[in-house]
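Chemist: got a sequence here, can you model it:
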Amino acid sequence: MQKLVIAGGGQAGFALAAKARSLCPDSEITLICEEPDLPYQRPPLSKKYLRNEMAREQLYLRPEGYYADQGITLIRGHSARKIDRDAKRLLLDTQALAYDQLALTTGARPRRLPPAVGGDLPGVYYLRNVQDVDRMAPEFQAGRRVLVIGGGYIGLEAAAVAANSDLSVTLVEMAPRILQRVAAPETSDFFRTLHQTRGVDIREGIGLDRLERDKTITARFSDGTAQEVDFVIVGIGIEPNDALARDAGLPCDGGIVVDKYGRTSDRNIWAAGDCTRLPYRENMIRLESVQNAIDQAEAVAANMLGQETDYVPNPWFWSDQFDVKLQIAGLNTGYDRVVVRQAARGGQSNWYFQGERLLAVDAMNDPRGYMIGKRLIEAGRSPEQAQVSDPDADLKALL
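Modeler: From the prediction side, this is the model:
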């Protein structure tokens, strides 16, 4: 009987455990969760859960009885501390677990402001887990003032929820424009306009010098201005939790390096989800998405049990802000042209090309554009750019 141990109880860890059980009814599976909660979904944390529109139990991927029914040993509230590769044991804070195959699904953590800047002051919040949201939620009272630091998707989603809760919202982004790292100017322009029309004060090209705490928080910015706020939300990206692997001597490069099967340099240790750096086309990348966490974890589960199937990501992402659903297919890395297509009822899709090759699509309230773009990308087909930009052209004909 194989002993499969999974370190990390997020979306990837759960998906890996569930898939391994379906493929091998006789294996001994242990899933280790650092948090005390049952494994849960994270996307609703910054949306419905923060708005108190979803109960905590609704976040759970499965009820508690599922794990016993499936014969999955669930260890909650304990963290993995060290891998003894020679003895094939995973050392926790309270016990040691022997394994035949070990999977690292340790996820990622929010990038924090340095303490010298005020990153640890009371009233400064980071958004990654359910405890973070529980601490932050009482601040969301109409009329209060919030500063959001970071103009990526995490910061913009938090700003949208705050504005919908009748808070006074200021968002600062150090880069020249919001979403600069992940999207084209056309997508940045769309979301800047969306937020500004809903009352969010967006300030681009402005860094934070420091936060000072008295009865309220004073934020001092790189342009010499200052602003008094009641609390701060920091959304400046995430960092992979790869210390466990790195300390065990496994190659890490901004994430745990894995091959096309999800295997590390140790034939008995695997990794999946936000903590990994994996092959994609000609590059090694890290994908921060629920879809990749699930798909990669399920592929790794099969490969741990003896299959040798390549994991080929088909990246897709989404973000909800106000009444706009953004859906993204593909990766835009290396694009040299963006073709904009206007859709019905104010929707829009931005199509990324490298030469004539379609790389990715950002679709804002344009589910049809997203669906067709995604199918084209997955099939390795590229449409005529003139057809894409023509709002009267039938997108379905592109297939």
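Chemist: from here on, just use CA atoms for contacts and neighbour counts.
Modeler: Will do.
Chemist: isn't residue 342 right next to residue 351, touching?
Modeler: No: using Cα atoms under 8 Å as the test, residue 342 is too far from residue 351 to be in contact (11.2 Å).
Chemist: more crowded one of these two?
Modeler: Comparing residue 342 with residue 351 by other Cα atoms under 10 Å, the one with more neighbours is residue 351, at 27 against 19.
Chemist: leaving out the residues flanking it, which one is nearest to that one?
Modeler: residue 361 (4.5 Å; Cα to Cα, 6 or more residues apart in numbering).
Chemist: another one to check against the first:
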Amino acid sequence: MISDHLGLTLLIFALAALLALWFWKSKVGNVDRRRDKFAEGLRAIVMGERRKAIKILRETAIEDTSNAEAFILIGDLAREEIGPRKALQIHHSVADRKTLTKAERVRVSKSLAVDYAQMGDHEMSADILERTLKDSKDPWIKDFLLEELEKLGRWEEAFDLLSSSKNAVANKPQLALYKVMMGNSAAESEKYHNARVLFKDAIRLDNECPSAFMRIGDAYYAEGRLTEAVEWWKKFCEKFPKIGWTCFERLERAYYDLSDYGSMITFYGELLAAHEDDFHARGALSRLFERMGRLNDAIATLKASENLPIELELSLLGLLKRRDDIGGDAGELIAKITSRSGTKYSFTCKECGCITGEPAWYCWDCGAWNSFGI
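Modeler: Model prediction:
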């Protein structure tokens, strides 16, 4: 009797064990199947098959609603295929979950920041990134936050963030540019002394920062301190001879205000003595002589070089025409061409094509640095 009960008990235990084993294998099989499907979705992303990836990841998410990464990826793909608003809706639904791990919360926060940035809400994007940076040292977060702070013109925060980097020495040129942008903001508020302090801070960080030298002169000129403005603009031209021409108009304006065109002529002469192939200086000096009515000096300045670029050759021919050294229809045509070749310059961003009439080192349209070729 006891043996019968024992046999029945053992049978029950055996059946229970088999049932448990079946449930375990079924569960493991489901997990493996979901993992395979998720991996298939990832492969579709890698292959660029976005719509296929969305379909597979949706199936994965339906089977396993706890797979936060699947939902996040669906949102990322929706941003590309549908738009950032749809992505934002999906990512917020994930972010609202109370069961997210720290890594998952960081991951969805990164996606939310991109969503808001693409919608043009850089304030919200930066706010999310700043909060996320407290929980993660992911360099992507810092880099993207810097981009957002730049778009917002929050230069002090960008400076502080980049200063905290371990690679501070290598970042000095960029830190100097941030100081310049901070100085520009101060100058726009007519705080010219503060602006100059910031520009000089930039030079201490990077003595090869041309915009800082130029802007110090601008700040002095704005206060009517012409002599100091000229001093700094001349430093700019001498230190950066290849782009010194971008300051010529500033210098001529200041010397005109000082009623001292003679010093401008002397300065151009000094530049040409140091760099006789400085055709910007040669052309500027010739045009200055022309405006002063000194036609022969304007012609002599150009004739002093045997290898003039085509623009200056046309200018020379135009001057000769005015002096009646050449004539006929050809001379009139040359004069017409010359009259259209003005002395104004424009600067074009190599990244987005934005055009500005002033020397620039940062493109507000696309956020590129040093993209204007100066």
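Chemist: TM-score of the superposed pair?
Modeler: The TM-score (TM-score structural alignment, normalised by the length of the second structure) is 0.25; 156 aligned residues with a Cα RMSD of 6.8 Å.
Chemist: picking up where we left off before, gap between the residue nearest to residue 351 of the first structure and residue 292 of the first structure?
Modeler: Going from residue 361 of the first structure to residue 292 of the first structure by Cα to Cα, to the nearest Å gives 17 Å.
Chemist: more neighbours: which of the two?
Modeler: Neighbours were counted for residue 361 of the first structure and for residue 292 using other Cα under 10 Å; residue 361 has more, 28 against 23.
Chemist: my guess is the more buried one contacts residue 349, does it?
Modeler: Yes: using Cα under 8 Å, residue 361 of the first structure makes contact with residue 349 at a distance of 6.7 Å.
Chemist: common neighbours of the two, please.
Modeler: Common neighbours of residue 361 of the first structure and residue 349, counting by Cα atoms under 8 Å, 6 or more residues apart in numbering, are residue 370.
Chemist: wait, a helix at residue 19 of the first structure?
Modeler: Yes: using DSSP: H, G, I helix; E, B strand; the rest coil, the assignment for residue 19 of the first structure is a helix.
Chemist: residues contacting it?
Modeler: 298, 301-302 are the contacts of residue 19 of the first structure under Cα under 8 Å, 6+ apart.
Chemist: adding secondary structure as columns, could you present the residues you listed in a markdown table?
Modeler: Formatted as a markdown table, the contacts of residue 19 of the first structure follow (three-state DSSP):
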| residue | secondary structure |
| --- | --- |
| 298 | helix |
| 301 | helix |
| 302 | helix |
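Chemist: quick one: which of the residues you listed is nearest residue 20 of the first structure?
Modeler: residue 301 (5.1 Å; Cα to Cα).
Chemist: verify the contact between that closest one and residue 13 for me.
Modeler: No: contact criterion Cα under 8 Å: residue 301 of the first structure and residue 13 do not qualify, at 10.0 Å.
Chemist: tell me the SS of residue 388 of the first structure?
Modeler: What three-state DSSP gives for residue 388 of the first structure is helix.
Chemist: next, count neighbours for it.
Modeler: When neighbours are counted by other Cα under 10 Å, residue 388 of the first structure comes out with 22.
Chemist: ok, and the closest non-adjacent residue to it?
Modeler: Sequence neighbours aside, residue 341 is the residue nearest to residue 388 of the first structure in space, at 6.3 Å (criterion: Cα to Cα, 6+ apart).
Chemist: before we move on, what about residue 289 of the second structure?
Modeler: Closest to residue 289 of the second structure by Cα to Cα, 6+ apart is residue 298, at 5.1 Å.
Chemist: many thanks, we can stop here.
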